[in-house]
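Enquirer: Here is my input, please return the structure:
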Amino acid sequence: MKEEFAKQALVALTSVLGSDLYFNIQILKVFQV
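Expert: Model prediction:
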């Protein structure tokens, strides 16, 4: 369940940030930790 929530949060954050690859990479790093 945690992973599914993380995926939804990542999608939402990615949508808000748009094409800002740097921020997207930082978010991915956070979820991987």
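
Enquirer: Please make it C-alpha for all contacts and neighbour counts, starting now.
Expert: Will do.

Enquirer: all helices of this protein, in order?
Expert: 2-17, 21-32 (DSSP state H).

Enquirer: Adding mean neighbour count, write these out as JSON lines.
Expert: What follows is these, written out as JSON lines (neighbours: other C-alpha atoms under 10 Å):
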{"stretch": "helix 2-17", "mean neighbour count": "12"}
{"stretch": "helix 21-32", "mean neighbour count": "12"}
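
Enquirer: Please name the residues that touch N24.
Expert: Residues near N24 by C-alpha atoms under 8 Å, 6 or more residues apart in numbering: T14, L17.

Enquirer: how close does it sit to Q32?
Expert: 12 Å (C-alpha to C-alpha, to the nearest Å).

Enquirer: Let's compare: structure for the following, please.
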Amino acid sequence: MDLTLLYMVVGFILAAYSVVANDSVQTLGPWIAC
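Expert: Prediction:
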């Protein structure tokens, strides 16, 4: 397996996870604030 491909996959997973986590925080924020 190529090392650059591994870095690309890891970076993509981190980016997708950060987007999903940010969206979930914005969605659940008002419920937690209540």
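
Enquirer: Drop the TM-score for these two in here.
Expert: Scored by TM-score structural alignment, normalised by the length of structure 1, the superposition of the two chains gives a TM-score of 0.53; 20 aligned residues with a C-alpha RMSD of 1.8 Å.

Enquirer: Residue nearest the middle of structure 1, spatially speaking?
Expert: L10 (2.8 Å; C-alpha atoms, centre = their mean).

Enquirer: Map that residue onto structure 2.
Expert: Under the alignment (TM-score structural alignment), L10 of structure 1 pairs with Y17 of structure 2.

Enquirer: Provide a list of residues in contact with A6 of structure 1.
Expert: By C-alpha under 8 Å, 6+ apart, the contact list for A6 of structure 1 reads F31.

Enquirer: gap between V30 of structure 1 and A6 of structure 1?
Expert: Distance of V30 of structure 1 to A6 of structure 1, given as C-alpha to C-alpha: 10 Å.

Enquirer: Next: V16 of structure 1.
Expert: Using C-alpha to C-alpha, one gets 15 Å for the distance from V16 of structure 1 to A6 of structure 1.

Enquirer: now D20 of structure 1
Expert: 19 Å.

Enquirer: The residue nearest to the centre of structure 1 is in contact with I27, isn't it?
Expert: Yes. Counting by C-alpha atoms under 8 Å, I27 is a contact partner of L10 of structure 1 at 7.3 Å.

Enquirer: Tell me who's in contact with L17 of structure 1.
Expert: Here L17 of structure 1 is in contact with F23, N24 (C-alpha under 8 Å, 6+ apart).

Enquirer: what about 10 Å?
Expert: If a contact means C-alpha atoms under 10 Å, 6 or more residues apart in numbering, then L17 of structure 1 has V11, F23, N24 as its contacts.
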